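Chemist: Dropping a prediction and its sequence here:
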Amino acid sequence: MDQSNYSSLHGFILLGFFDHPKLETILSGVVTVFYLITLVGNTAVILASLLDSHLHTPMYFFLRNLSFLDLCFTTSTVPQMLVSLWGPDKTISYVGCVIQLYVYTWLGSSECLLLAVMSYDRFTAICKPLHYFIIMNSHLCLKMIIMVWSISLANSVILCTLTLNLPRCGNNLLDHFLCEFSAMVKIACVDTTTVEMSVFALGIAIVLTPLILILISYGYIAKAVLRMKTKAGQRKAMNTCGSHLTVVSVFYGTVIYMYLQPGNSASKDRGKFLTLFYTIVTPSLNPLIYTLRNKDMKVALRKLMRVPQKSSKKKRNWKS
């Protein structure tokens, strides 16, 4: 049999933390808890913002998309991850690995761009409040979301196709607990410099460019806040931006450390723990961060926990 086709026929073996079985048992419990928090928290945010007519605004439209994105992102990896951590079967089919790689990369890229779009929404709300609903109309918001998903999909197709086309010479042992890009590149049996340079260039475009746009937006926001005459206005502006800034800091800090650094600068185990944080912890924190600092969301969640009220039938206040 041609060894180059071995992984295509038999899939991959996810090593994970196979040499630390007790650690795998602990991690399986931790992953399960955070996954349940992610499912409950993000589903609650989506339902609360949909059912409460007061939250039919661009800000909550993007927040719903972020919650939906986080739900899909964790679900694309966690079930398979738990199977690998729970028992002796650590294999994943070739098709399953390919799907996971494409979806994982697509959704991760989408979150980078979506956070940049959300920063533009906050910039418009604070720096141009009188024209906010005219600028951020429903058509523009929908176009932005389509753009986010389309650009991210193109990035995923290019990046993952380059990775999967690398010959592996029969090596099907992935030193990870999911089909992640860097782990796939490491098992290639040829020089991967060209692929790594391509990935770095795409990383600049997908990760750093949105981050720069976010920083520019918040530079203008900071100027507008400092010009406000009342402390109440400043507090309100900072409250609406504080949640988003916190999410941006946690998300981008992890991603930049993971992907925009020299390949051998971090230990293998540290990279795995960072992937865990990026995959399960961050999506579970997002709904908590947004709800703890947001009075309107707290009210909507209280309504969600009660019997559905007539308020959900009111007309939307989001002008198109």
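Modeler: Yep, that arrived.
Chemist: Going by C-alpha atoms from here, please, whenever you check contacts or count neighbours.
Modeler: Will do.
Chemist: Point out the other elements, helices or strands, that the lengthiest helix in the chain touches.
Modeler: Longest helix in the chain, counting residues (DSSP state H): helix 94-127. Helices and strands touching helix 94-127, by 3 or more Cα pairs under 8 Å, 6 or more residues apart in numbering; DSSP states H and E, are helix 6-10, helix 58-75, helix 132-135, helix 138-164, helix 209-227, helix 231-259.
Chemist: Can you add distance to V40 and mean neighbour count and give these back as TSV?
Modeler: Listed next are the helices and strands packed on helix 94-127 as TSV, based on distance: least, Cα to Cα, whole Å; neighbours: other Cα atoms under 10 Å:
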stretch	distance to V40	mean neighbour count
helix 6-10	36	15
helix 58-75	10	20
helix 132-135	31	17
helix 138-164	24	17
helix 209-227	28	16
helix 231-259	18	16
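Chemist: The structure to be compared is supplied as follows:
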Amino acid sequence: METANDSSGDFILVGFSERPELELVLSLFVSVFYTITLGGNTAIILLSLLDSRLHTPMYFFLRNLSFLDLCFTTSIVPQMLVNIWGGSKKISYSGCMVQYWVALALGSTECVLLAVMAVDRYVAVCWPLRYAMIMHPRLCHLLGAASWTGGFANSLLQSSLAMVLPRCGNHRVDHFFCELLVIVKLSCVDTGPTESKMFIARLIILAMPVSIILTSYGFIAQAVVKIRSADGRKKAFGTCASHLLVVSLFYGTIMFVYLQPKNNYSQDQGKALAVLYTILAPTLNPLIYTLRNNDVKKAVRKVMGKEQA
């Protein structure tokens, strides 16, 4: 018999099982994009390590972003595919707890890391002659460490608040992974105070990086306007365009899911948006950063032996 504060037993990940005709198509879609994510992000990491021309602050942070995306999708997608193809929708209590803690930690880390990358682009555009001196390796490593520390600290705080809530035997998770907000809704007590604390934590981890990004690009826009050469403006904008696309894709979906009023939240809508930021965004990130990037193309040719170092 399950107790009022049952903290054991398997969870049932409902996923898209209520629409079985959609599951097969979705599983194929997810499999293809997950494969591309693994290949694209691994390639960026290896290229940025093997080619000395990519040993710059920008590619240091991009390497962190690629590693983060690899971990983020791997924490969700394999379990999702097992649940779809295997028939069983179960995930153990410990597995679910680890999944929502890791997923939230990595998502929070990306919030901070994208802000750090915006600052890097600000220094590159507004202080080009002092860029190497300002963004020295030690500072880059400190900023990278701060991103990971801040993300995991935020997850630890919110996960701790969720873990103490009694579920009274409610194990049916209406999502395709153990997402923290959905787990909180399983509680059989008033979650208002807990959700308010979590909302404040989410607001901080989202609002502060967004403020930094907007401020950085405000200064960048002012600097670009002052550039007289059309080629100079195009080059300055080109260094920022990729990052802006990634920021828009990531923050657009995350803020819509996590900062909208509780009464307006639709679970089906939440699942669809979760597919965007957990599967589609990590796939597009390496493509966005490399598709028109001459440095990366040169690195590929070098690694393949088609260009001399």
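Modeler: Great, that's in hand. Just so we're clear, the structure is a prediction, and the values are computed from it rather than from any experiment.
Chemist: one step back: the longest helix of structure 1 aligns to what range in structure 2?
Modeler: The alignment of helix 94-127 of structure 1 onto structure 2 (TM-score structural alignment) spans residues 93-126.
Chemist: So which bits of the matching stretch are buried?
Modeler: In terms of neighbour count (16 or more other Cα atoms under 10 Å), stretch 93-126 of structure 2 has its buried residues at 93, 96-97, 99-126.
Chemist: One more: stretch 82-98 of structure 1?
Modeler: Applying 16+ other Cα under 10 Å to stretch 82-98 of structure 1 flags L82, V83, S84, L85, W86, K90, T91, I92, Y94, C97, V98 as buried.
Chemist: what sits up against stretch 157-174 of structure 2?
Modeler: Under the criterion Cα atoms under 8 Å, 6 or more residues apart in numbering, residues 2-7, 9-15, 100-101, 180, 182-184, 186-189, 194, 198, 201, 267 lie in contact with stretch 157-174 of structure 2.
Chemist: one step back: find the pair from the buried residues of stretch 82-98 of structure 1 with maximum spatial separation.
Modeler: W86 and V98 (22.1 Å; Cα to Cα).
Chemist: Mean deviation, stretch 96-103 of structure 2 versus structure 1?
Modeler: Its matched residues in structure 1 lie on average 0.6 Å from stretch 96-103 of structure 2 after superposition (mean Cα distance after the TM-score superposition for structure 1).
Chemist: neighbours around the residue nearest to D51 of structure 2 when sequence neighbours are not counted, how many?
Modeler: Distance criterion Cα to Cα, 6 or more residues apart in numbering; nearest residue to D51 of structure 2, sequence neighbours excluded, is A299 at 5.9 Å. Residue neighbour count, defined by other Cα atoms under 10 Å, stands at 22 for A299 of structure 2.
Chemist: Need the residue closest to the centroid of structure 2.
Modeler: In structure 2, the centroid-proximal residue (Cα atoms, centre = their mean) is G107; its distance is 4.2 Å.
Chemist: wait, doesn't that residue sit right on F72?
Modeler: Yes - counting by Cα atoms under 8 Å, G107 of structure 2 does reach F72; the two are 7.4 Å apart.
Chemist: Contacts only, for L68 of structure 2.
Modeler: L106, E110.
Chemist: quick one: the residue nearest to D51 of structure 2 from N285 of structure 2, how far?
Modeler: 18 Å (Cα to Cα, to the nearest Å).
Chemist: in the superposed pair, what's the mean gap between stretch 216-225 of structure 2 and structure 1?
Modeler: On superposition with structure 1, the mean distance recorded for stretch 216-225 of structure 2 (mean Cα distance after the TM-score superposition for structure 1) is 0.4 Å.
Chemist: Just put the buried residues of stretch 82-98 of structure 1 in a markdown table and tack on distance to N137 of structure 1.
Modeler: Formatted as a markdown table, the buried residues of stretch 82-98 of structure 1 follow (distance: Cα to Cα, whole Å):
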| residue | distance to N137 of structure 1 |
| --- | --- |
| L82 | 42 |
| V83 | 44 |
| S84 | 45 |
| L85 | 46 |
| W86 | 47 |
| K90 | 48 |
| T91 | 47 |
| I92 | 44 |
| Y94 | 43 |
| C97 | 39 |
| V98 | 38 |
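Chemist: which among the contacts of stretch 157-174 of structure 2 end up buried?
Modeler: Counted by 16+ other Cα under 10 Å, the contacts of stretch 157-174 of structure 2 give 7, 10-15, 100-101, 180, 182-184, 186-187, 198, 201 as buried.
Chemist: out of the residues you listed, which are inside strands?
Modeler: Cross-referencing these against strands under DSSP state E gives F11, I12, L13.
Chemist: doesn't I91 make contact with the first one?
Modeler: I take that to be F11 of structure 2. Yes - using Cα under 8 Å, F11 of structure 2 is in contact with I91, at 5.3 Å.
Chemist: for H175 of structure 2, what are its contacts?
Modeler: L13, V14, G15, F16, V182, Q267, K271.
Chemist: about what we covered before: is it possible to get a markdown table of the helices and strands packed on helix 94-127 of structure 1 that adds distance to L50 of structure 1?
Modeler: Output for these, formatted as a markdown table (distance: least, Cα to Cα, whole Å):
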| stretch | distance to L50 of structure 1 |
| --- | --- |
| helix 6-10 | 43 |
| helix 58-75 | 8 |
| helix 132-135 | 18 |
| helix 138-164 | 15 |
| helix 209-227 | 26 |
| helix 231-259 | 19 |
